[in-house]
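# Sequence and computational prediction follow.
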Amino acid sequence: MGQNGFGKTSFLNALKLLFTGSRNEPLRRAVQRRRMPTVQQYVLGAGDDWWGIMNRRARTDGETRCAVELRWTENGQAVTAERSWTIEGDTWQEQLEVQAGVTRFGDEAAQEFLDRRLPPDYVDFFFFDGEQIQALAEANRDTQQREMERILGIGAIDALREALKQADNGWQRNELKPEAKAELQRLEGSARAIFEELRTLEDNQANLEQEIEDDQEALRRVRRRIEGVSAYVHRHNEGELKEALRRVQAEFADGRERLSAELPRDVVLLANPSLVRRAIDRLDQVLRSDAGARGRVLETLTRTLPKRLFDGPDRPDPDIREGQRAFYKYKLVRLLEQDMTDAGSAMGANFAPDPQAGARARDQLAPYAEAEGLRSLRAEALRSLQQQAAELRKLEADLLNVGSLSEEDRKQFERYVEEREQLERALTDKQQRIGALQSELGQQQRKLDETKKRIIEIQNVVQAGGIARDKIELARRLRNLFSKLKDHRKKEQRETLESAINRHFKLLMTSHHLIDRIQVDDEFGLHYLDRDGHPIAMGALSAGMKQLMATALLWALSEASGKQVPVIIDTPLARIDARNQKAILTQYYPNAAAQVIVLPTDSELDARKLGLVAENVYTAFRLINPDGEHTIPMPVDVAELAAGL
């Protein structure tokens, strides 16, 4: 036990770091309030928010190596696991070693050794913070399902099904005609490029959103400073001026936010009506041309002819195989699409959209050709913002004029106003860029979806030989078999899990009976029911009750996992009232695992509470940190602590 800041959470996170390494996303997400650092930032540090994994004093003193080491006994032999980092400047190297008896494992083999004892997916179910576990009870349905399927071993079946799917795709690829295989490779490369572009855009959006949040915080600080300077004014009409100032500020903020959301979508089209009209005229020429008519006919044929020929009731006798039908259908579609492309090319080298795209473009441009009303609306919104900005400056000046500020204070006020206006301009610009990014993200996602659709179409065009066809069919039957196995396992585990959760929850929740029963549905969603069987909304549950619910869930899941791993809990009694604390201390901790380590503060586990668990405590330590840089665990006598000595 120890005071806040003495290293209890660091101890917990060090153990997580040993088992999972520095790429662990939940660990990285926990160290910065606003955004998750990269692996590089997590190891080396990210400014004042996070100093990195090495002790700050050690790094200042020139140390270049840090490590986490754990020792335990397994099947009568000593085991030592150590994960270390060597840090020199902006470079670092991570190493993992395990010594089991006389056998030494390194890196991948060492990680495999640790994973067999405690898989990374299980770590957060055995090493956790009592203040944060209620998030498990509050998690959305998909998150709950993923977490439970992983700990219950059901997720492994999905991994097998995915491996079979990849094998199926590979066998189908090998049976494709050369031209179809080349097209498939091109599309897959295109899909990877689009996916990377999407990730880049998402990163840019996240960074921009962070900048906006920082600017908004800076803007709030500047406004508080302006209010502080204005506090020196006299009171004879200050109240009216401040009320008017608040009203105009609210109107200005609302108008700016609304305009920044609307303007990026159509500002170019609104600002260039003559260009829009010329584009519509050119599209009309294209769509009225012979090539345009030919393109429209080809588009209709592409949509209807393959289905009429190959999917209709009038089939040849004897019929062709399904693979042949899919192949000829694919070839016909490609020929028609090529003719459509040629038709588009005939429309002119400088402007040759396919007819369908041209018609869509014309429909989208048409509202902007005569959009005087919309242009006037946008212009009026801009004028209104300018007027409100001018009114804000005047009200602030009036506030100063009714007071008796010194010249120095007045200049300081003017600097604050200028800083505020710069921040507001920057915010407006960034919010417009966010709008543009979101639009581009939508376009890229549609491109990716269309590319994936084309990939699936090509993969289905297979003229497989006997052996390949048998392998493909076997893989598909196995996938269906594993799907049924997953459903069967889920049913079994659901019933076992529901029984265990209810049993443990009744032991922990002794103060009242708002929740009579917890129901686990077929998808592992949790439902809380009262004694009449009516559902209880999550919002009706207190924070302490949610934590007890999550504790019962973790208890049941750790039992179901079958792993003999110590349970380690930081801040074990957070948000739980005194009566339910007794149940946690006397029911959960003695039974949660063969070994349980709790990391309480001095006030959290006082002498009275220690007395409840003293007979189950093997050893206790008090954390001391005399210089604020080094924590030392000092053994203490449990009996003396329980006696209040």
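All right, it came through fine. Because the structure is predicted, anything quoted here is derived from the model rather than measured.
# alpha carbons only for contacts and neighbour counts from here, please
OK.
# Do a quick rundown of the strands in this protein.
Counting by DSSP state E, the chain has strands at residues 65-74, 77-88, 91-100, 103-106, 127-129, 517-520, 526-529, 567-570, 596-599, 620-624, 632-636.
# Can I get the ones you listed in TSV including distance to K486?
Formatted as TSV, the strands of the chain follow (distance: least, C-alpha to C-alpha, whole Å):
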stretch	distance to K486
strand 65-74	33
strand 77-88	35
strand 91-100	35
strand 103-106	34
strand 127-129	28
strand 517-520	16
strand 526-529	19
strand 567-570	28
strand 596-599	32
strand 620-624	44
strand 632-636	47
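# Now do the contacts for the closest residue to S260 other than its chain neighbours.
Once flanking residues are discounted, S260 sits nearest to Q432: 5.0 Å by C-alpha to C-alpha, 6 or more residues apart in numbering. Q432 is in contact with 260-261, 263-264, counting by C-alpha atoms under 8 Å, 6 or more residues apart in numbering.
# and the comparison structure, right after this:
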Amino acid sequence: MLLHKITLQDFGAYQGEQQLDLRTQPGRPIVLIGGLNGCGKTTLLDAIQLVLYGPKAECSGRGTRGYNDYLEQCINRKADRSSGAAITLEFTISVEAEERHYKVVRNWYFTGSKTLKEFLTVKVDGQFSRTVTESWPDHVETILPIDVASLFFFDGERVEQLADPERAAKVIESAVQSLMGVGTVERLRNDLKALQNRQQLSGQQQEFLDKIHSLQQELAQASQVVSDSAQKLAGFTSQLDVCKKDLRTAEQDFARAGGNAFEQRKELEAERARIDELAKATDKALVAVAEGPLPLLLLQKQLAGVKEQARLEREADDASRVVGALEERDEWLIQQLTESLPAAARTALKKKLTDDRRKRAAAADLDQALGLPHDALMQLSALDQALVSDSARACDLLQEAADIAERLESADQQLGAVPEEQLIKDLMVQRKAAMDKVAVAQAQVQRGEALLAEATSREARLAAELKRAQRGRTEVEWQSEVLKRVDKYSDKARRTLEKFGAELLTRHIKSVEVAVLQSFNKLMRKQGLIRDIRIDTDKFTLQLTDSEGEPVDPGRLSAGERQLLAVSLLWGLAKSAGNRLPSIIDTPLGRLDSRHRQHLVDRYFPQAGRQVLLLSTDEEIDENLLGRLKPYIAHTYTLVHDDKTFTTTVEPGYWWTAGAAHVA
């Protein structure tokens, strides 16, 4: 894990946006950040832990405060509370030899209802990841477990406490378990045990087999019910056949005795009455037709003579009307002829017109013996049409009357064939009894069919369930063998892991012992003070031995020596874990004399890891020590505090470097 950049927005004493580039270079692993006491060095360390771990972060300024109270306290006093504060940390990690870039943003602010809201956003390789964001508390534990963070993010003034055997034991155990894989082995053993516990299915298997036995019994009973139901249905069907045969015999006897006609008597009487009404209506219609001009059909020859006379009288009347008008017309026409027309032509025309008048005058002299009116011909034509219509209507009514008479005769014959009730009463009783027996037998058959269908359905359902269960029994038996093998090999694997874990622990402990002792000897001014360092594999306690082989109580060491021992412990653990995590050291040289400070500067800081962030005062890393560290420094910053506004800004450079910020 390598830190790239941290951005603070109105966090603590840091007003506005303050950024620090934390990237290092090969051979230059150190980022030196200077600041006087109270300028915000520890706040910077807290910010890194807070952005990563949120409520779980062990921040120095939190104390016993609740998380929301602590977040509220961390908003810069000059900042707008509705905008709040934010921390952004960018870093890279290596996942399966591939570098992944993370950008974690944690911000919080007050809403209009004065409620504190906190948001976390995580981008991976520049893309927002909802999955990583939502599971960040668990995801960050895979990157840098919080139990291990104290090994790499620590306060130099408090690191001396790690020289205490109990505190050192907790740190050693945490490092060995988390960083060196020993805890993973133990978790594997526990997971295998949990797997074995989950695989205890013998009770379920027995329950499953009992269920199969119960299904077999239920299926046998269901099959017997099906057989019984089928037999009952066969008996009901046979009884129904007998009853139907008796009913057919009774119906035949009843029909031969005229029973059908007797049952239909009321319908026959009603039909006879309806036909009689039709006959009466037809007779009435015929009378109505006869009351009209229809009888004149008997005088068709006379009507034809009258019609001819009406025509002649009408023509004579028309001619008498025209003769006088024609004479005046002809006179006027002759007068209109010019002298140019030949005399013969005029004479011929006069003769033609005179002959025409004589012919018309002869027609007008016809004897009008009947004295018929002028429109008599039209009336006689209308009478002809009426006679044709009434004649057709009379023919239809006569045909209808004949059909009704036949139907009436047939109805009378049917009614005449109906027997008396006394003659057929016994047959009716017999037929009714036979019909009742058939109805009872049919109801029994229907009930029998329903019972058989229900029994058959239950039998099929139980058979299918048993078939599935029997397939499952094979699977259960196979699974039982598998579980036995799982249990057997899980025990074997757990024993192997137990041995492997013990060997791995012993190996890592020896590695840590060597690394811590080497680190301590590099840092100590007094060579030979501690000849050997041992770590108990059960309690993880430190055991120091002097040059004469006698045990050394850490409490007898000076404050500076205890601090160097604690630093050596952290350095040794980091080296044993591969130095893959950054180290952030706040107040790195407190309580140390000048020789020990030089040893830390020369021998520890440049080799503590690929990335080392030093948060120092001007008295810890002074101008002399700065010169010794300079070849290994990638970046320098100074935290400049304004005592009037109580705010801190980040300026490039360090005391005694070109371009460094002026510090009052």
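Thanks, I have the structure now. Model, not experiment: these values are computed from the prediction.
# Mind checking the TM-score on these two?
For this chain pair, the superposition-based TM-score is 0.49 by TM-score structural alignment, normalised by the length of structure 1; 347 aligned residues with a C-alpha RMSD of 3.3 Å.
# if we can go back for a sec, most tightly packed of the strands of structure 1?
Across the strands of structure 1, averaging neighbours per residue (mean count of other C-alpha atoms under 10 Å) puts strand 567-570 on top, at a mean of 23.
# hmm, back to that, I151 of structure 1: which of the strands of structure 1 is closest?
For these, proximity to I151 of structure 1 was assessed by C-alpha to C-alpha; strand 127-129 is nearest, at 13.8 Å.
# rewinding a little: how far away is the residue nearest to S260 of structure 1 from V267 of structure 1?
11 Å (C-alpha to C-alpha, to the nearest Å).
# could you say what helices and strands the strand ranked longest in structure 2 packs with?
The single longest strand within structure 2, with elements called by DSSP E, is strand 98-110. Applying 3 or more C-alpha pairs under 8 Å, 6 or more residues apart in numbering; DSSP states H and E, we find strand 98-110 of structure 2 packed against helix 41-53, strand 85-95, strand 116-124.
# Can you list the buried residues in that strand?
Judged by neighbour count (16 or more other C-alpha atoms under 10 Å), strand 98-110 of structure 2 contains these buried residues: 101-110.
# Equivalent analysis for stretch 412-424 of structure 1, please.
Buried, per 16+ other C-alpha under 10 Å, within stretch 412-424 of structure 1: 413-414, 416-417, 419-420, 423-424.
# do the same with stretch 162-175 of structure 1
By neighbour count on 16+ other C-alpha under 10 Å, the buried set for stretch 162-175 of structure 1 is 164-165, 168, 171-173, 175.
# Kindly report the same for stretch 295-302 of structure 1.
295-296, 298-299, 301-302.
# any residues touching that stretch, and which ones?
With contact meaning C-alpha under 8 Å, 6+ apart, stretch 295-302 of structure 1 is reached by 333, 336-337, 339-340, 343-344, 354-356.
# Buried among those? Need that as a selection in ChimeraX.
Applying 16+ other C-alpha under 10 Å to those leaves a buried subset, and the ChimeraX line that selects it is:
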select :333,336,337,339,340,343,344,354,355
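# need the contacts of stretch 295-302 of structure 1 in CSV with distance to R186 of structure 1, can you?
Shown next, in CSV, are these (distance: C-alpha to C-alpha, whole Å):
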residue, distance to R186 of structure 1
V333, 18
L336, 20
E337, 17
D339, 21
M340, 20
A343, 24
G344, 22
D354, 21
P355, 25
Q356, 24
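# Mind checking which of the contacts of stretch 295-302 of structure 1 land in helices?
333, 336-337, 339-340, 343-344, 355-356 (DSSP state H).
# Give me the distance between the helix or strand containing G305 of structure 2 and the centre of its chain.
Here G305 of structure 2, judged by DSSP states H and E, is contained in helix 300-335. Relative to the centre of its chain, helix 300-335 of structure 2 is centred 104 Å away, using C-alpha atoms, centre = their mean, to the nearest Å.
# Which strands or helices does that helix pack on?
Judged by 3+ C-alpha pairs under 8 Å, 6+ apart, helix 300-335 of structure 2 is in contact with helix 343-364, helix 376-416.
# ok, and for the shortest one, which residues are buried?
So that's helix 343-364 of structure 2. For helix 343-364 of structure 2, the neighbour count (16+ other C-alpha under 10 Å) marks 350, 353, 357, 360-361, 363-364 as buried.
# Which neighbouring elements make contact with it?
Helix 343-364 of structure 2 packs on helix 300-335, going by 3+ C-alpha pairs under 8 Å, 6+ apart.
# For the closest residue to K41 of structure 2 other than its chain neighbours, pull up the helix or strand it's in.
Spatial nearest neighbour of K41 of structure 2, excluding adjacent residues (C-alpha to C-alpha, 6+ apart): L615 at 5.9 Å. According to DSSP H and E, L615 of structure 2 maps onto strand 612-616.
# Check which helices and strands that strand sits against.
Applying 3+ C-alpha pairs under 8 Å, 6+ apart, one finds that strand 612-616 of structure 2 contacts strand 30-35, helix 41-53, strand 583-586.
# which stretch among those comes nearest H641 of structure 2?
strand 30-35 (8.3 Å).
# Report the distance from the closest one to the chain centre.
Relative to its parent chain, strand 30-35 of structure 2 has a centroid offset of 54 Å by C-alpha atoms, centre = their mean.
# Could you do stretch 250-266 of structure 1 as well?
Computed by C-alpha atoms, centre = their mean, the chain-centroid distance of stretch 250-266 of structure 1 equals 28 Å.
# List the buried residues of it.
For stretch 250-266 of structure 1, a neighbour-count test (16+ other C-alpha under 10 Å) marks 252, 255-256, 259-261, 264 as buried.
# The residue nearest to H599 of structure 2 when sequence neighbours are not counted - how many residues pack around it?
Once flanking residues are discounted, H599 of structure 2 sits nearest to L523: 5.2 Å by C-alpha to C-alpha, 6+ apart. For L523 of structure 2, the count of nearby residues is 25 (other C-alpha atoms under 10 Å).
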